[in-house]
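**Student:** This is the structure alone, sequence omitted:
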């Protein structure tokens, strides 16, 4: 059943397209056919998982798989860290909530998924899945082979791995294709972090794993569209074919597991450091803001400022105005800090304090690497692979940040425009 809240979400869709058109390097070259194609792909992918016969079986399978991975990871974590990792407690527990230690019960998942992803790539399973998505994007959105492959790889591996996979074609990419690769990298998340996000939300969001997985997949065509609006492709350029069979390789299964684990360890260390520093910075900022007098009876905090700035955007996604301030704050946290902190805070919102529909929409809006910290990662990571184009990357990365951030908002708007009955609400 179509409701006013669904029309409200269409405002967010129109807003994202308008902002990117205003940022466009050629406003006369608006890609109307690509717009229709990208929206159709997004709607089709969401309907495929949540609206087709047997979809609930697939959703349950995704959630069960995540639960299985979490349980298996817990065995390893408990073996290494004992009771701190959730094992048998050596003393009587009076506060069960204090047993959840983020560093021991969420971050280890990234190690396991990173190693598993590398192993599945070595066994060509993930490569076949990636090729399938690459061909889908190639056929439906007219991407060149190299760009289509980079977009597909972004969904499962991440924003730095995708240029490594098409490294042989980086010098051939046009400005538009390079910008597209950056935007899609910022609009999606890596497979290693998807499971961590699902674990954070599973207690407060039904089918959390399925929503997180779909969010990253569906935001890829949104990133493609917005990138093409901001930096349109010139006629006759791009379209290089990529050889799917001769890319990222491992010497053996053990080599894949070892290198995947080391890559995951790098991600875990980076996330841990960023969480410590940014949470500390927020505390410092709130301390500095305490010198100002209270506003409307409450102290001035970073949380309140971000909520006030981003609450109108949250409303356009289809969120009730009563919850828009909290949702806007989470959008601000995602952009200014990281999506990891935003997901942690979304998961900490009490079950009755936010509706399931708002929590679901925010899951899609937050599920992307578009934050200020990722700007540095993008410039440094891609600058190493393309030193001759480092200046060009620096010149476009801030526009890419805006487009990547709005891509997840576009995805949230698409989901919000669909009847809530489709998702069981």
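**Tutor:** Yes, it's here. Nothing here was measured: the structure is a model prediction, and the numbers come from that model.

**Student:** only C-alpha atoms for contact and neighbour calcs from this point on.
**Tutor:** Fine.

**Student:** doesn't residue 200 make contact with residue 347?
**Tutor:** Yes. Between residue 347 and residue 200 there is a contact at 5.9 Å, judged by C-alpha atoms under 8 Å.

**Student:** what's the top helix by length along the chain packed up against?
**Tutor:** Counting by DSSP state H, the longest helix found in the chain is helix 253-289. Packing partners of helix 253-289 (3 or more C-alpha pairs under 8 Å, 6 or more residues apart in numbering; DSSP states H and E): helix 107-122, helix 302-316.

**Student:** Which one, of those helices, ends up nearest to residue 266?
**Tutor:** helix 107-122 (9.1 Å; C-alpha to C-alpha).

**Student:** contact partners of the closest one?
**Tutor:** 69-70, 73, 77, 126-127, 157, 191-193, 195-196, 249-250, 252-253, 256-265, 267-268 (C-alpha atoms under 8 Å, 6 or more residues apart in numbering).

**Student:** Take those and, keeping just the buried ones, write it as a ChimeraX select command.
**Tutor:** To isolate in ChimeraX the members of these that are buried, counting by 16 or more other C-alpha atoms under 10 Å, one can use:
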select :70,73,77,126,127,157,191,192,193,195,196,250,256,257,258,259,260,261,263,264,265,267,268
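
**Student:** Helix or strand: which one has residue 244?
**Tutor:** Residue 244 belongs to no helix or strand when assigned by DSSP states H and E.

**Student:** try it against this one:
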């Protein structure tokens, strides 16, 4: 029965994307089908095979080792608080971002990451039926982050039509930057983080190619990546360390604000109607949680966490999932976990629009106008990934 519901769920997600399409007759379903098949193959390998377990296990061990090195720096500054049972989320989860950001800077400086990004992007462009620029941008977003990636293509931003600009922004919202992957792995299982990263890469193209179909001619498909201004090694290192610290501070500030606001709204709803705001959201999202594989007995609670991610951010939702409030089955936990691994939330609209506007004001205004459509598409990507995992788990 789960397979029947799961297949219906995938068809519903794709149908919703098609109904929202701005060019229904231009949708090319062949690359869409190919990418969905690839999602199932890669998802199955990562979650259900010895090879997948080996790859994810080593990936997780690598990050655990890096987080151990990060703890040495944090303990030096905070006097061993990281090993204290009373240590905070900020110290344990967010501050390691500083060290991971420094490593990304080093790999950028040595030209290792650009080579990887362009290589994977080139291979993706052979599969997804889109341009080299779109493929590069999707991979770069997963490494550099949803705002930083636009700096590398700033020369082309002003020349892009609205349709291509939408796809670039959709990729940035559907992925997550490598600098915070370690933080996710401390709240949910590494296998779910890695699986979501891979599936979202294809899911972003699947949904974008349905919602926003277009043709790119060979003359238009020019990838001109702007290399960062060459700095000395220690100039670069200092800049990336500060960037990582800013990310940690920004995430901490958003968590304080969103958690407090949700608590207040929950209190108001409970006092007024006897049901919390998150419970109301749970009932709204429950049907979608159900069609991607969550049993109906757990759908309202699962829907509540999914909705919390959209209205606040993934960190707030992951904290709720990793707490003791809910006791989900293993399959439901997997479905919710992969759903949470993306930047699909309201605050990302402002972050992406602001990043583009800082480089090109006119295009930034264009992004702001289709901001809600971006969030709509990125949320469908999350549901698509969750649905695939629901079928193969």
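**Tutor:** That came in fine, so what should we check first? The structure displayed is predicted, hence computed values, not measured ones.

**Student:** Mind checking the TM-score on these two?
**Tutor:** Superposed pair, TM-score by TM-score structural alignment, normalised by the length of structure 2: 0.94. Supporting alignment: 393 aligned residues with a C-alpha RMSD of 2.0 Å.

**Student:** just to revisit the earlier point, now the longest helix of structure 1: which residue numbers in structure 2?
**Tutor:** Mapped onto structure 2 using TM-score structural alignment, helix 253-289 of structure 1 spans residues 233-269.

**Student:** go on, stretch 212-232 of structure 1?
**Tutor:** Under TM-score structural alignment, the match for stretch 212-232 of structure 1 is residues 193-213.

**Student:** Can you give me every residue that contacts the alignment partner in structure 1 of residue 161 of structure 2?
**Tutor:** Residue 161 of structure 2 maps onto residue 174 in structure 1, with residues paired by TM-score structural alignment. Applying C-alpha under 8 Å, 6+ apart to residue 174 of structure 1 gives the contacts 233, 237-238.

**Student:** how far away is residue 174 of structure 1 from residue 387 of structure 1?
**Tutor:** 15 Å (C-alpha to C-alpha, to the nearest Å).

**Student:** Could you do residue 147 of structure 1 as well?
**Tutor:** 19 Å.

**Student:** got it, and residue 279 of structure 1?
**Tutor:** Counting by C-alpha to C-alpha - residue 279 of structure 1 and residue 387 of structure 1 are separated by 33 Å.

**Student:** residues in structure 1 aligned with stretch 381-389 of structure 2?
**Tutor:** Going by TM-score structural alignment: stretch 381-389 of structure 2 matches residues 407-415.

**Student:** Now the matching stretch on structure 2. Mean distance?
**Tutor:** By mean C-alpha distance after the TM-score superposition for structure 1, the fitted stretch 407-415 of structure 1 averages 0.9 Å away from its aligned residues in structure 2.

**Student:** where's the aligned partner of residue 350 of structure 2 in structure 1, which helix or strand?
**Tutor:** Under the alignment (TM-score structural alignment), residue 350 of structure 2 pairs with residue 376 of structure 1. Here residue 376 of structure 1 sits within helix 372-385, counting by DSSP H and E.

**Student:** Which strands or helices does that helix pack on?
**Tutor:** Using 3+ C-alpha pairs under 8 Å, 6+ apart, helix 372-385 of structure 1 sits against helix 161-165, helix 321-336, helix 390-416.

**Student:** Residue 300 of structure 1: which of these is closest?
**Tutor:** Closest to residue 300 of structure 1 of those, according to C-alpha to C-alpha: helix 321-336, at 13.4 Å.

**Student:** what's next to the next helix-or-strand element following that closest one, contact-wise?
**Tutor:** Downstream of helix 321-336 of structure 1, the first helix or strand assigned by DSSP H and E is helix 339-348. Outside helix 339-348 of structure 1, the residues that touch it by C-alpha under 8 Å, 6+ apart are 197, 200-201, 203-204, 275, 330-331, 333-334, 359, 363, 366-371.

**Student:** count of residues packed around the equivalent of residue 369 of structure 2 over in structure 1?
**Tutor:** Counting by TM-score structural alignment, residue 369 of structure 2 lines up with residue 395 in structure 1. Close neighbours of residue 395 of structure 1, defined as other C-alpha atoms under 10 Å, add up to 11.

**Student:** residue contacts, residue 395 of structure 1?
**Tutor:** So residue 395 of structure 1 contacts nothing (C-alpha under 8 Å, 6+ apart).

**Student:** quick one: it from residue 227 of structure 1, how far?
**Tutor:** 15 Å.

**Student:** likewise residue 140 of structure 1?
**Tutor:** 16 Å.

**Student:** between the two, which one's more packed in?
**Tutor:** A count of neighbours by other C-alpha under 10 Å puts residue 227 above the other of residue 140 of structure 1 and residue 227, at 29 against 16.

**Student:** Now the more buried one. Nearest residue, chain neighbours left out?
**Tutor:** Spatial nearest neighbour of residue 227 of structure 1, chain neighbours left out: residue 180 (5.1 Å); criterion: C-alpha to C-alpha, 6 or more residues apart in numbering.

**Student:** Doesn't the one you found lie inside a strand?
**Tutor:** No. Read with DSSP: H, G, I helix; E, B strand; the rest coil, residue 180 of structure 1 is helix and lies in no strand.
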